[in-house]
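S.K.: Predicted model and sequence follow; I will ask about them next.
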Amino acid sequence: MSDGPKLYTNKPKKGQLKPKAKDYSTPVPNPSTPKMESSQSTPPPPPKESFARRYKFLWPLLLTVNLAVGAYLFMRTGNKDTGTEAEEVAQEVPSAPVESTAVPVPEKTLAVPIVVEPIKVHKPIQENEQRQLFKWMLEEKRNTKPENASEKKCIDEEKAILKQFIRAKSIPTF
């Protein structure tokens, strides 16, 4: 039998290998001590498996979750295309003075598709009707009771603007 290279399926540790005989460091076996053969005869622990093999039950779960997230994102982007139709309708309507008020939309309702109604163009209001409307607004501003000085200053500025519109020869269109 030759002491050639041995091929191990499980590589033994240094402590499990037989020490090579050296002249100056060869220990003399003591018959009174118990033999160490019993610890050397136990099989070495099995090798560590790779991460992928240890957690192979997680791969199908990971792929399923990834597919579900991808499908959710794909479906969500499909619903956003409905806003382009409202822009086309707005371009076809002739430009006219229209006041629009911005309504704040809570973020929770964004998941529900919002139906956009086309902008209705109303007939322009005549100048005498606008003057009557400005006079009515001025009366309402006069009836309001300001709570502090800054609010009073703001109301006074708005009343001054309304008075300018009422006294003007022609009312500007917006």
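M.R.: Perfect, thanks for sending it.

S.K.: only C-alpha atoms for contact and neighbour calcs from this point on.
M.R.: OK.

S.K.: Please identify the helix or strand for L162.
M.R.: Assigned by DSSP states H and E, L162 falls within helix 149-167.

S.K.: got the buried residues for that helix?
M.R.: By 16 or more other CA atoms under 10 Å, the buried positions in helix 149-167 come out as 155, 159, 162, 165-166.

S.K.: hmm, which two among those residues are most spread apart?
M.R.: Farthest apart among the buried residues of helix 149-167 by CA to CA are I155 and I166. That separation is 16.5 Å.

S.K.: sorry, back to before: can the buried residues of helix 149-167 go into a markdown table with extra columns for distance to S39?
M.R.: Shown next, in a markdown table, are the buried residues of helix 149-167 (distance: CA to CA, whole Å):
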| residue | distance to S39 |
| --- | --- |
| I155 | 97 |
| K159 | 102 |
| L162 | 103 |
| F165 | 105 |
| I166 | 108 |
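
S.K.: And here is the other one:
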Amino acid sequence: MSDEGPKLYTNKPNKAQVKQAQAKAKDFTVPPSSSSSASHGGSVPPPPPPKESFVRRNKFLWPLLLTVNLAVGGYVYFRTKKDNTSPSSEETETETKTVPPLLVTAEKPHSLAVAAEPVKAREPIPEKEQRELFKWMLDEKRKVKPKDPEEKKRMDEEKAILKQFIRAKTIPNL
């Protein structure tokens, strides 16, 4: 039979026929002098095939998982980088830098003393530059779209004040 090669069936054999063929092949390959099969009173069932690991069973998921992970990481990275460069955060940083730090005195640890730093007088900004600055502020206010009527009203008032400063002959010193 082994000289003929593999058999091609015109009809697929059912499970019972396949099991019979496997049992015959097993009986033929197991040596009759084995002591383990004699002590159990029959043939020993073969050990179950080793189960594949989770990684190997789901190897098609790894590229998808890595792609999603990179996309989320990139989104979070660029989102936080964008938030850190906002002009409002720069304004708050400059405001906090101008406030003098508080010092704790060595004699009284519970009392706080304000450090006496002299306030530096800055040079006044020329009127021409102030007008340019007001014009730029007005342009920026026009670009902002208000979310509700109260904010629209507040924005209109601020724009009106900026227009008054631009049209005025002299700009008041602050």
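M.R.: Arrived safely. Since this is a predicted model, take the numbers as computed values, not measurements.

S.K.: Need the TM-score between these chains.
M.R.: Remark: TM-score between the superposed chains equals 0.35 [TM-score structural alignment, normalised by the length of structure 1]; 71 aligned residues with a CA RMSD of 3.1 Å.

S.K.: out of the buried residues of helix 149-167 of structure 1, who's nearest N128 of structure 1?
M.R.: Using CA to CA, the buried residues of helix 149-167 of structure 1 come closest to N128 of structure 1 at I166, 9.7 Å.

S.K.: The closest one and F134 of structure 1, how far apart?
M.R.: Between I166 of structure 1 and F134 of structure 1 the computed distance is 7 Å (CA to CA, to the nearest Å).

S.K.: swap in G78 of structure 1?
M.R.: G78 of structure 1 is 47 Å from F134 of structure 1, by CA to CA.

S.K.: between the two, which one's more packed in?
M.R.: Using other CA atoms under 10 Å as the criterion, G78 of structure 1 and F134 rank with F134 on top: 19 against 9.

S.K.: out of everything not next to it in sequence, what's closest to that one?
M.R.: Nearest-residue entry for F134 of structure 1: L162, 6.1 Å, with adjacent residues in sequence omitted and distances by CA to CA, 6 or more residues apart in numbering.

S.K.: Any idea how many residues pack against P63 of structure 2?
M.R.: Neighbour count of P63 of structure 2, defined by other CA under 10 Å: 10.

S.K.: give me the element it is part of.
M.R.: Going by DSSP H and E, P63 of structure 2 is in helix 61-84.

S.K.: Then E151 of structure 2?
M.R.: helix 149-167.

S.K.: Show me what that helix packs onto, helices and strands only.
M.R.: Secondary-structure packing of helix 149-167 of structure 2 (3 or more CA pairs under 8 Å, 6 or more residues apart in numbering; DSSP states H and E): helix 127-143.

S.K.: so where's the longest helix in structure 1?
M.R.: Criterion DSSP state H: the longest helix present in structure 1 is helix 58-79.
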